[in-house]
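Participant: my questions are about this predicted structure, shown below with the sequence.
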Amino acid sequence: MLAVKPHTALPLTVVSLVTVLLAPTPAHAIGEGGTFGDAEGNELSASATSSRIKITQVSGSSDGQGSLSSADPNWEPPPCWYEPVLTPAQLRNFAENDGNGDVSLRQAWFGEGLWTDHYRDEKDATNYFGSPSEVRGYKDYNLGEDGYFWRGVAPDLTGLDTSLCNRLMFWEDAGEIPDVPEAPTPEILAEYAYNKVKVPETEIELRPEARSTVNLPTWVWLDEGTFKDVTVRAELPNTGLWAQTTAKPAALHLEPGTDDAETYPASGDCEINEDGSIGTPYGKGDADRTPPCGIRYLRATAGDPYRLTASITWQVSWEGTGGTGGELPDGTFETTQDMTVQEIQSINR
């Protein structure tokens, strides 16, 4: 068996923060942040590496273990975006009881000064950072207003430039999406969900299993119903934005692990049928027949076995708020298995 595996927000930059904000930021510069309570009294993380996007499994196996790798090496998910994070009451509570959390991406908090000056006492950022700025402050944390303070988030800091989301935490009225670059969109949610798609660890049938004979075909197949579409839904609370990302199995690709082999079909791509099956099951008397999906090794292994690689291609699409939708790069999921190939021994008398 082979396991296959939207009201305009504040101006863009605080001048005095330029040297801090423009360079890509390593994970340790973000910090752990603090905590605050939501309307239901739940404790929420204030770390800027923690997105509020909610992911729900819509279809497919809930026990999927494999994450998709993009077949397009130039594609990567968005490095950062803005999200609503705090109500006025939550901001006051957080500032007065903690005050040291890195609640906004790429924005270092140096104690209570920024909270009391900028978010409580209506002072612009110049009063805190000591250089000219157009970033105006807020009065008493905007208590009595209906809306949210938004911050930049970056769930994955690995090698991605998060300087695109360098605004100080800013206010937006309820029901509005900031009209700023890197504001959340259905497509951003869909791209975020791409990395949340988990595909099943599927067992491919081989005959003969793990041991083949020179010039005799090894059959590869999968019973019907094994491969099914996987759909996850991403929703960003307090925005009305959602997207569903669907991965549809398209083909199984075989790499024998040696140039001394042939694949069936010659491309090595075995189509996945509408019923979720691949190829045709091996039957009695099929040893000399050509399989619709399989491999024929032309040379025996000598010492180390061949490494047979099987990869599943998944076609990825999405749909979202307001009738939006489109395609995302194909995803792949692969695994390898040792294959020992033997010669047929005969005795002449």
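Facilitator: That came in fine, so what should we check first?

Participant: only C-alpha atoms for contact and neighbour calcs from this point on.
Facilitator: Will do.

Participant: which residues does A234 contact?
Facilitator: By CA atoms under 8 Å, 6 or more residues apart in numbering, the contact set of A234 is I53, K54, I55, T56, L189, A190, Y192, A193, W242, A243, Q244.

Participant: and the fifth one, what does it touch?
Facilitator: With contacts taken as CA under 8 Å, 6+ apart, L189 has the following neighbours: I53, A234, E235, L236, W242, A243.

Participant: which of the contacts of A234 fall within strands?
Facilitator: K54, I55, T56, W242, A243, Q244 (DSSP state E).

Participant: drop anything exposed from those residues.
Facilitator: Buried members of the ones in strands among the contacts of A234, counted by 16 or more other CA atoms under 10 Å: I55, W242, A243, Q244.

Participant: which stretch of helix or strand covers the residue nearest to the second one when sequence neighbours are not counted?
Facilitator: Same thing as W242. Nearest non-adjacent residue to W242, counting by CA to CA, 6 or more residues apart in numbering: E235, 4.3 Å away. Using DSSP states H and E, E235 sits in strand 230-236.

Participant: comparison target below:
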Amino acid sequence: MFTLGACPTAAHAFGEDNDHTSPGPSGGASGNTLNAGATATSVTVEQVAGGKSGTSGKGLAPVDPNWKPPACWYEPVATSKQVKAATDQLKKTPNENLVPVTPSLSWGQQLMVDTFEKDKSPSDGIKSYKNFNLGKDGKFWRGVVNPDMEDDPEAYNCQEILFWQDAGVLPKIANAPTPKVLASYAYDKIKVPDTKVELKPEATSKVNLPTWVWLDKGTFEDVKVRAELPGTGLWAETTAKPVALHLEPGTGDATTFPASGDCKINDDGSIGTPYTKGSSKQDPPCGIAYLRATDGTPFQMKASLTWEISWEGSGGTGGDLPNGTFDGTQAIDVEEVQSVNR
């Protein structure tokens, strides 16, 4: 008789990313990635430029609602010696500490021995190995579920049984890791600064007189995140560049400048134009005119910054990903006055 079991998914490992904790000892290959849970990935993610101060800890929202990062991929998880050690442990404790061979399936003693030691395939389409491929240069690979997408129906599409890849050779199968996979995965790890704009007047505006809105150049800089899959030579850097600001007054009784509420980035990296004395009655290139006063409850002006996303990766690869947005709200009080001197 042989034993099957569901692969545990409670333990997490996430390389050098602090979003997830590392797994404790598990099974025969105590503590290594072979016996880690389905979401244990070796991919490392680091924000290497921009957005390091004043970040909210939140990521970007893709403009395209249908876009999403990869739900799963394959990566190296164990050496020949580690697979042998896990199998040897099963011989000592049959039917315990099953070895995960896919994100959702674990094998017991007989299947591990027959498949990885005795070169007896358990069924058509499953590759078998003699003596765990000991002495060969390479690693066994397995599917990994994106830790942030465990509930996605596509998260368990990477169901190839634990398989061997020679060193320096990437698998040629669906959901194999690529620089674009890493770039897309890094998309969700981008942390941008809170979107807080400069205002004049700052907190209290006047009915029918424009509130000027702007962002000084250098306030927002490009943000770059690097993702790597160790042992494969694969890497990608995903860059977010601010390109536009959209204003929503927080009430229908207001006029935006421009009428669309979309304020573009200037050539010097700034947005809008800072208010200067004597400009109170001019239409700002970026701003809002409120048409009625608040009654003790401030309007919640929302400023949404659009970030253009591009990436480059190993092997001279690169391209674009859907733009992302990040917004913030600022309270605006509006007073009714007869005349104002600024």
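Facilitator: In hand now; what should we look at? A quick note: this is a predicted structure, and the numbers were derived from the prediction, not measured.

Participant: re the thing from before, and the corresponding residue of the second structure for the residue nearest to W242 of the first structure, how many neighbours?
Facilitator: Taking TM-score structural alignment for the superposition, E235 of the first structure sits opposite E228 in the second structure. For E228 of the second structure, the tally of surrounding residues (other CA atoms under 10 Å) stands at 23.

Participant: with the one 3 residues further on instead?
Facilitator: Burial of G231 of the second structure is recorded as 13 neighbouring residues (other CA under 10 Å).

Participant: helix or strand: which one has the residue nearest to it when sequence neighbours are not counted?
Facilitator: Nearest non-adjacent residue to G231 of the second structure, counting by CA to CA, 6+ apart: P76, 7.7 Å away. Using DSSP H and E, P76 of the second structure sits in strand 72-78.

Participant: corresponding residues in the first structure for that strand?
Facilitator: Counting by TM-score structural alignment, strand 72-78 of the second structure lines up with residues 80-86 of the first structure.

Participant: ok, back up a step: going by distance to P217 of the first structure, which of the ones in strands among the contacts of A234 of the first structure wins?
Facilitator: P217 of the first structure has its nearest neighbour among these in Q244, at 41.3 Å by CA to CA.

Participant: ranges for the helices of the stretch 101-250 of the first structure?
Facilitator: 112-114, 126-129, 186-194 (DSSP state H, counting those that start in this stretch).

Participant: and the ones you listed: which comes nearest K248 of the first structure?
Facilitator: Closest approach to K248 of the first structure among those is made by helix 186-194 (12.3 Å; CA to CA).

Participant: equivalent range in the second structure for that closest one?
Facilitator: Using TM-score structural alignment, helix 186-194 of the first structure pairs with 179-187 in the second structure.

Participant: JSON lines for the buried ones among the ones in strands among the contacts of A234 of the first structure, including distance to G159 of the first structure?
Facilitator: Listed next are these as JSON lines, based on distance: CA to CA, whole Å:
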{"residue": "I55", "distance to G159 of the first structure": "24"}
{"residue": "W242", "distance to G159 of the first structure": "27"}
{"residue": "A243", "distance to G159 of the first structure": "26"}
{"residue": "Q244", "distance to G159 of the first structure": "26"}
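
Participant: mean shift of the strand holding E235 of the first structure relative to the second structure?
Facilitator: With mean CA distance after the TM-score superposition for the first structure, strand 230-236 of the first structure departs from the second structure by a mean of 1.5 Å once superposed.

Participant: can you give me the strands in the stretch 1-150 of the second structure?
Facilitator: Ranges of strands in the stretch 1-150 of the second structure, per DSSP state E, counting those that start in this stretch, are 4-5, 44-49, 61-62, 72-78, 99-102, 105-107, 138-145.
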